[in-house]
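Asker: okay, predicted coordinates and the sequence, questions at the end:
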Amino acid sequence: MTGDAATDEIRALEADEQRLVLDTFSNDDAWALGSLLVKTARERDAAVTIGIRRGAQQLFHCALPGTSADNDAWIARKSAVVERYGASSYLVGARFRAKGRTFEDSSRLDPDHYAAHGGAFPLRIRGTGMVGVVAVSGLPQAEDHALVVTALTAFLAGGASHVVV
């Protein structure tokens, strides 16, 4: 990716993070967001695992058919990047790539515990900051990231109120 394209990608990813901020985030909200992700993934026939955490507490987890325990490990590694850097795992990776580096070689973090691949996104509450992480694993990284952004956008627009599980 060229310098201008990388800069544009980073700006777009940062804009999503500034836009996708919650007013509150309860256990019921985690269920609604997770259910919306499941519904969206099923509509796309996407074999993904979904995890939502607030702090250290797992509030939602679903492994759709076609996934494995490896997807749980990817969620943990991508979520660790969000928790450490305070930004989506895709944005963190994009920032390293824009500098001509890889996260794995330049971060000095154990790749068994950290992965700057798309799919984990910070859950921020307006006026509070980051309180948790929503993560998806199973698709190529850009698609994992896009699935989370799509669901968070719909959730903030009230789309979760129409989820039936």
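Answerer: Sure, I can see it. Numbering: from 1, shown residues only.
Asker: rest of the way, CA atoms for contacts and neighbours
Answerer: Noted.
Asker: give the buried residues for stretch 133-144.
Answerer: Neighbour-count burial for stretch 133-144, counted by 16 or more other Cα atoms under 10 Å, picks out 133, 134, 135, 136, 137, 138, 139, 141, 143, 144.
Asker: in a strand, the third one, correct?
Answerer: Yes: using DSSP: H, G, I helix; E, B strand; the rest coil, the assignment for residue 135 is a strand.
Asker: how much space separates residue 92 from residue 102?
Answerer: Per Cα to Cα, to the nearest Å, residue 92 is found 10 Å from residue 102.
Asker: same check, this time on residue 40
Answerer: As judged by Cα to Cα, residue 40 and residue 102 stand 31 Å apart.
Asker: quick one: contacts for the residue nearest to residue 72 when sequence neighbours are not counted?
Answerer: Among residues not flanking residue 72 along the chain, residue 49 sits closest, at 6.9 Å (Cα to Cα, 6 or more residues apart in numbering). Counting by Cα atoms under 8 Å, 6 or more residues apart in numbering, residue 49 touches 61, 62, 63, 64, 67, 71, 72, 75, 136, 137, 138.
Asker: return the distance of the residue nearest the centre of the chain relative to residue 3.
Answerer: The centroid of the chain falls nearest to residue 120 when counting by Cα atoms, centre = their mean (2.3 Å). Distance of residue 120 to residue 3, given as Cα to Cα: 24 Å.
Asker: could you do residue 98 as well?
Answerer: According to Cα to Cα, residue 98 and residue 3 sit 7 Å apart.
Asker: the structure to be compared is supplied as follows:
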Amino acid sequence: MPPLAELHRQQETLIFPHFTTQDAFELGSHLRTEALLAHPRTPVAIRISLPTGQILFTTVTCSPAVPDSESWLNRKAATVLRYGCSTLYLGEKMRSKGLKGDRISEMAPVDDAQYACHGGGFPVRIRGIEGVVAVIVVSGLAQEEDHKIVVEGIEWFLEHVQKK
């Protein structure tokens, strides 16, 4: 598990200069490719959506699609939008305070059926704009691996695509 300071650094530095529907498609496609390369037989669900709920990109990497994936995608996205941070960061922050860090209801009066603090949800922020403009969610693997795919995908995207 990455240390809390590293998770915080990721959120502070992985900022987009812009984020368009084309950006969402290119990033989502890259995430799908990387998930398939790393886990070719595991169905991994990937979604990029706006705070309004509009989906810009969604896929499951292979069959069989897991019905629970939809719930995990929605719960992780809701958490990112409510708390403005990655889901792994939130879980680790809870654990650093002595909580189990597996249910948000440990720290706030929320319905755990609506929120999840398991890794894989990450905010999209644009330089110069306040707040979360989109949410990237990966689900289907161990929470650290879900998070890693998102972070490495964003790093790749910022380095190779948006610098063109």
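Answerer: Received it, and whenever you're ready, just let me know what you need. Nothing here was measured: the structure is a model prediction, and the numbers come from that model.
Asker: re earlier: how about the residue nearest to residue 72 of structure 1, what's its match in structure 2?
Answerer: In structure 2, residue 49 of structure 1 lines up with residue 45, judged by TM-score structural alignment.
Asker: before we move on, the earlier item: the more surrounded of residue 92 and residue 102 of structure 1?
Answerer: Per other Cα atoms under 10 Å, whichever of residue 92 of structure 1 and residue 102 has more neighbours is residue 92, with 21 against 15.
Asker: all helices for structure 1, in order.
Answerer: 3-19, 27-43, 69-85, 89-98, 103-106, 141-156 (DSSP state H).
Asker: JSON lines please, covering those and showing distance to residue 54 of structure 1.
Answerer: As requested, the helices of structure 1 are exported to JSON lines (distance: least, Cα to Cα, whole Å):
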{"stretch": "helix 3-19", "distance to residue 54 of structure 1": "17"}
{"stretch": "helix 27-43", "distance to residue 54 of structure 1": "9"}
{"stretch": "helix 69-85", "distance to residue 54 of structure 1": "11"}
{"stretch": "helix 89-98", "distance to residue 54 of structure 1": "16"}
{"stretch": "helix 103-106", "distance to residue 54 of structure 1": "25"}
{"stretch": "helix 141-156", "distance to residue 54 of structure 1": "15"}
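Asker: to residue 115 of structure 1, which of the ones you listed lies closest?
Answerer: Checking these against residue 115 of structure 1 by Cα to Cα gives helix 69-85 as the closest, at 4.8 Å.
Asker: and the contacts of the closest one?
Answerer: Outside of helix 69-85 of structure 1, the residues within contact range by Cα under 8 Å, 6+ apart are 48-51, 87-89, 92, 111-122, 132-138.
Asker: buried ones in that helix?
Answerer: 71-83.
Asker: likewise stretch 146-153 of structure 2?
Answerer: For stretch 146-153 of structure 2, by 16+ other Cα under 10 Å, it's 146, 147, 148, 149, 150, 151, 153.
Asker: per the alignment, the fifth one corresponds to what in structure 1?
Answerer: Yep, that's residue 150 of structure 2 we're talking about. Checking TM-score structural alignment: residue 150 of structure 2 goes with residue 148.
Asker: burial count for the spatially closest residue to residue 111 of structure 2 that is not a sequence neighbour?
Answerer: Counting by Cα to Cα, 6+ apart, the nearest residue to residue 111 of structure 2 once its immediate chain neighbours are dropped is residue 105, at 6.8 Å. Residue 105 of structure 2 has 15 neighbouring residues, counting by other Cα under 10 Å.
Asker: residue 105 of structure 2 contacts residue 114, correct?
Answerer: No: contact criterion Cα atoms under 8 Å: residue 105 of structure 2 and residue 114 do not qualify, at 10.4 Å.
Asker: aligned partner of residue 121 of structure 2 in structure 1?
Answerer: Checking TM-score structural alignment: residue 121 of structure 2 goes with residue 120.
Asker: list the contacts of its match.
Answerer: 75, 78-79, 82, 88-90, 133-136, 145, 148.
Asker: related to what we said a few turns ago, closest one of the buried residues of stretch 146-153 of structure 2 to residue 162 of structure 2?
Answerer: Set against residue 162 of structure 2, the nearest of the buried residues of stretch 146-153 of structure 2 by Cα to Cα is residue 153 (12.4 Å).
Asker: what's the burial count for the residue nearest to that closest one when sequence neighbours are not counted?
Answerer: Nearest-residue entry for residue 153 of structure 2: residue 31, 5.8 Å, with adjacent residues in sequence omitted and distances by Cα to Cα, 6+ apart. The number of residues packed near residue 31 of structure 2 is 27, by other Cα under 10 Å.
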